[in-house]
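Q: coords please:
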Amino acid sequence: MAKTFGWLVLLERHGFVNWSLCHLGVLAGPAHMLFTSGAVLCGMVHALLPIFVLAVVPVMESIDNQFSKAAETLGASPGTRFWEIYFPLTAPGFMSGFLLVFVSASSFFIVPELLGSPSQTMLSQMIITEVLQLLNWRFAAALSVILIVCVGVTYSVLTMIGRSLFPHDRYAGSKALRGHGRSLLGRVGKVFNPLLLLIDKNKGVETCLHMLSRWGVIVFLILPLLVLLPISLTRSDFLGWPPQFLSFRWYTHIIRSPVWIGAIERSLSVAFFSGCLATVLGACAAMGIVRSRTSVAGLLLSVLLLPLVLPRITVAVALYQFLTPLGLVGTDMGLTLGHTLIALPYCVVTLVGVFKLYDRQFEQAAATLGAGWTARFFHVVLPQLRPGLIAAFLFAFAISFDELTIAMFVSGGVKTTLPKLMWDNAVLAVDPTLAAASTTLVLGMGALVTIATVLTSSSRRKTGSS
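A: All right, here's what the predicted structure looks like:
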């Protein structure tokens, strides 16, 4: 939500981009950038790029550079080395990243709603309209099923093609497809070979391209967030660039508003209980998965990770239909259960790695010395797992606090969460109050994720050294 609002500030008629281009003489007047396909594309790429990077980087780091050096020794050109050696080795990571991005993008509605026009309406927006405005549950359920089927079919087809073209086992997959893939990559390598040879011979050009690509991505990711702080300190009643410094009136408005304070308190409360519940359930599941020696562990992990694969909007619709007969819609308990379902996969993934590094010999040694189950748990097991458990809790807390899709269906209309209140204000009337709330949200989530990352790394180092 905060990132999308940052793009709204950047691309509006009197925003940062138009102001900069006009002052540089590139444009004679403000250009129409908002409510276009380009604006929606920028917002979606900005939101999904970190997911793709997280999927690709581990695969790239695991590749042995000796393969490329051996090919170079045998006379392979840079294009051949990249497209026929390095790219096939990274293809599983690229395929995983693409599939994760595809699934996440299929349920986007915030970006097209705020940055697009009716011409950029997505299926998730139609589902929300049918449920929240027209109360046509049957049609919304049908659209949800269509979305799940389309995503599932596309996911399966792309997975099969990727495994056939770039299998982990050289005997797996279709030989015909592998042959076509190798031939295509060879032709692509020949096309790019002159450019890669030129870059390879000019180290200065190569260094410059590396710096431009690295800093270009960094600027692209942080610029929408950096503009929020100046806008939140403006004295003006409207969004515009440059802001009229310096005023804390919008932060004061949030502090003095019972609606904003109530939304913040509810978000903190729900996030805390969701984090606790997701951490406990994730710890139990992770321990069972790691210690199990049967195929049930893999099935359990697949089921627990299912909310990551399903479009978020379909999960929200299913939750609403499940919680309505129980009378939990509009209650903190219903919202906590929904957020726990979304946060649980992240806790499981975090804790599985922690439990794999946990050495059970310490526990066995304590049992040999006569320590009871309670003493072993609190004095041996818990101290080793504490950093990982805290990290999992912080991840779940951050995910719950920033969650909007579930809140739109489950929170109810009277009491709402902070992201839901921000969404309502963005749809009805955009003012600098949203910039102040977004800045607070970004800083808080950034601090929590940083702490969780440090604790996870610390836990792995301590457990590994033990």
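Q: For the rest of this, base every contact and every neighbour count on C-alpha atoms.
A: OK.
Q: list the buried ones in stretch 375-390?
A: For stretch 375-390, a neighbour-count test (16 or more other Cα atoms under 10 Å) marks 376, 380-381, 384-385, 387-390 as buried.
Q: closest to residue 278 among those residues?
A: Using Cα to Cα, residue 389 is the member of those that sits closest to residue 278, with 10.4 Å.
Q: Isn't the closest one up against residue 279?
A: Yes. Using Cα atoms under 8 Å, residue 389 is in contact with residue 279, at 6.7 Å.
Q: circling back: which ones among the buried residues of stretch 375-390 map onto helices?
A: 376, 384-385, 387-390 (DSSP state H).
Q: Could you single out the nearest of those residues to residue 17?
A: With Cα to Cα as the yardstick, the closest approach to residue 17 among these comes from residue 390, at 40.4 Å.
Q: Tell me the one of the buried residues of stretch 375-390 nearest residue 397?
A: Checking the buried residues of stretch 375-390 against residue 397 by Cα to Cα gives residue 390 as the nearest, at 10.3 Å.
Q: Could you also give me the structure for this second sequence? I'd like to compare it with the first:
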Amino acid sequence: MSSSLSPGAAKRAPRKRLPAWLPALPCFVFLICFFCVPVVEILQTGIVNADGHATLDQFRRMTSDLVFAKVLGNTFLISGLTALLSVLLGFPVAYFLSQLSDRFRERWMIWIMVPFWTSYLVKTFAWILVLSKTGILLTLAASLGLVDDPNALAPSMTGVMIGMVHAMLPLAVINMLPIMRGVNAQLLQAAETLGANRSVAFFSVFLPMAAPGIAAAGLLVFITSLGFFILPALLGTPKETMVAQMVISAINDLFNLPYAAALSTVLLIFAVAVFILYDKLVGLSSLSGDTRAAPRKNSSAVATALLIGIGRLCGSGYGAAGPVVRKVKGLKLYSVVAVALLSLPIIVVFPIAFTNSPFLSFPPQGFSLRWFESFIFSPVWQASFLRSFGVAIVTALASTALGIGAALALTRLPPRWTKPVFAFLLAPLIVPRIVVAVGLFYLFSRMGLVGTDLGLTIGHTVLAIPYVVVTMAAALKRFDWRLDDAARILGASAFARLRTIQLPMMIGSVAAALQMAFIISFDELTIAIFVSGGMKNTLPKQMWDDMILQVNPTLAAVSLVMVIVIALLILLPAFYKMARRRAHAAH
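A: Take a look at the predicted model:
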């Protein structure tokens, strides 16, 4: 029986599929113009000389440069260790949270989300106060007689790793938790019914099913760390220099754009390679918290036997991992300590911000509001704060509008298109941020957008779109499409259904997407370094400039203001949700 279409049907087929693409079309056009074009331009700039001929001179320079080899090794070493330690230290916390009820889990997540969304600059500044030679940690150790001649923990490799793991640990927990929550507890009970003890059931059933979440956490932490420059620059020595720092130096100090492009290309190639490997082994769906995600290949008999053996060892009482797989107080205590350490640097900023001393010291000398006055009444700080706030609002609205359309299209596309479209929408999240920033700098320099609020908004929107897409895609998976079908049968248009049914029923997810996009923009530094042009600084860029020149108490006041803004954005929706739940329970 022939399945070929008639000429008329063949012409109508594309028109039937076209509406599925329409909601994502604005997002596609935006990303093509302000993400794909800049990235392609980086690749071109790195391999084309001034005469317009293809050349590999910049890459040959790298291969013969021992400094670059050392920096590249540092980048992968620091990124790899950060990913490994973040996953290992975050796994018990994620497992503990996965066993809690929704009500208690939400309360715990507040204390994880506030440190997670707190500015990297604020956290780095706090670690300087804690780890420096005159910082809190060594001052207390010296006063207690624990050390005679204290050596600073920052700047050093130790300081870099402490700051990196502290910054990335919440990201690892957040990515592992959704898939852990999706593991069917009945499978564990069935394993125990068939004779497996709790440890064997954990290692042979729970751990393999949670593996996609673990892999997703490791991937995102590793790729995010590849483009880091704030922490190694402020907490490390020249020995801990990473590739992103060389990119900034090549542009700002050496004015060598081709070399910066070649460095960015190297980062891009490695990031894409890791991403492709991840997709082959695990699949992209785990990045959106899809509980159905699973490794592509069944575990080998050797791996299964190894996991069962580990489970038996732990269950026998001889393994150190035994408490991890049991619901015991030790796991809760570990999680409490971990969350407390996440909040420690934020707490440190509070007393320092109210010091009366013109220098940073611990304990703070006296009490004064002079540093808040210096911040509030400074035209420079005022302008940077208002610019960051305004750009963040526009970014949140723009990225959410574009991301909702893209996520809606993902639910309507044929299965064969879903994966490549999802990968394209996630690309700004996978590509190191420094690569995007350099590419936009090249593009905006020709368009006259360097040093403009519009340029900053466009750059921040590119970075925020993947987070909005992931958030809204997860919400749309839970949406009851029968309601939409009923409205369509009754004659409602696509826009009317979106306005009256879909968005109102997903208002919580829309609010979360707006919140996330706002915070990403408000805290963003990498784009600002290149796009602000040194003329229109955002608040993070102004903080960065001051921290490079001299760390002073004004920065503590600014840091505290940023912490308060982020905390309010996270806490107010959570408290509103709790209040509505209590009111509903009362009725």
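Q: Give me the TM-score for these two chains.
A: TM-score for the superposed pair, counting by TM-score structural alignment, normalised by the length of structure 1: 0.87. Supporting figures: 454 aligned residues with a Cα RMSD of 3.3 Å.
Q: What is the nearest of the ones in helices among the buried residues of stretch 375-390 of structure 1 to residue 23 of structure 1?
A: Distance to residue 23 of structure 1, by Cα to Cα, is smallest for residue 390 among those, at 48.4 Å.
Q: how about the closest one, what's its partner in structure 2?
A: Mapped onto structure 2 by TM-score structural alignment, residue 390 of structure 1 lines up with residue 511.
Q: which residues touch that match?
A: With contact set as Cα atoms under 8 Å, 6 or more residues apart in numbering, residue 511 of structure 2 has no partners.
Q: What is the neighbour count of the alignment partner in structure 1 of residue 330 of structure 2?
A: Matched by TM-score structural alignment, residue 330 of structure 2 corresponds to residue 209 in structure 1. Residue 209 of structure 1 has 13 neighbouring residues, counting by other Cα atoms under 10 Å.
Q: Which residues does the host helix or strand of residue 209 of structure 1 contact?
A: Using DSSP states H and E, residue 209 of structure 1 falls within helix 203-226. With contact meaning Cα under 8 Å, 6+ apart, helix 203-226 of structure 1 is reached by 2-7, 9-10, 46, 199-200, 439, 442.
Q: Including secondary structure, could those go into TSV?
A: Shown next, in TSV, are the contacts of helix 203-226 of structure 1 (DSSP: H, G, I helix; E, B strand; the rest coil):
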residue	secondary structure
2	helix
3	helix
4	helix
5	helix
6	helix
7	helix
9	helix
10	helix
46	helix
199	helix
200	helix
439	helix
442	helix
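Q: Type out the PyMOL command that picks the buried ones from the residues you listed.
A: The PyMOL command for the buried members of the contacts of helix 203-226 of structure 1 (criterion: 16+ other Cα under 10 Å) is given here:
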select buried, resi 2+3+4+5+6+7+9+10+46+199+439+442
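Q: Which of the contacts of helix 203-226 of structure 1 sits closest to residue 170 of structure 1?
A: Nearest to residue 170 of structure 1 among the contacts of helix 203-226 of structure 1, counting by Cα to Cα, is residue 200 at 30.5 Å.
Q: List the residues that contact the closest one.
A: Residue 200 of structure 1 neighbours (Cα under 8 Å, 6+ apart): 78, 206.
Q: mind listing the strands for structure 1?
A: Counting by DSSP state E, structure 1 has no strands to list.
Q: What is the equivalent residue in structure 2 for residue 274 of structure 1?
A: Under TM-score structural alignment, residue 274 of structure 1 pairs with residue 395 in structure 2.
Q: Skipping its backbone neighbours, what lies nearest the equivalent of residue 468 of structure 2 over in structure 1 in space?
A: Superposed on structure 1 with TM-score structural alignment, residue 468 of structure 2 falls opposite residue 347. Excluding the flanking residues, the one nearest residue 347 of structure 1 by Cα to Cα, 6 or more residues apart in numbering is residue 392, at 4.9 Å.
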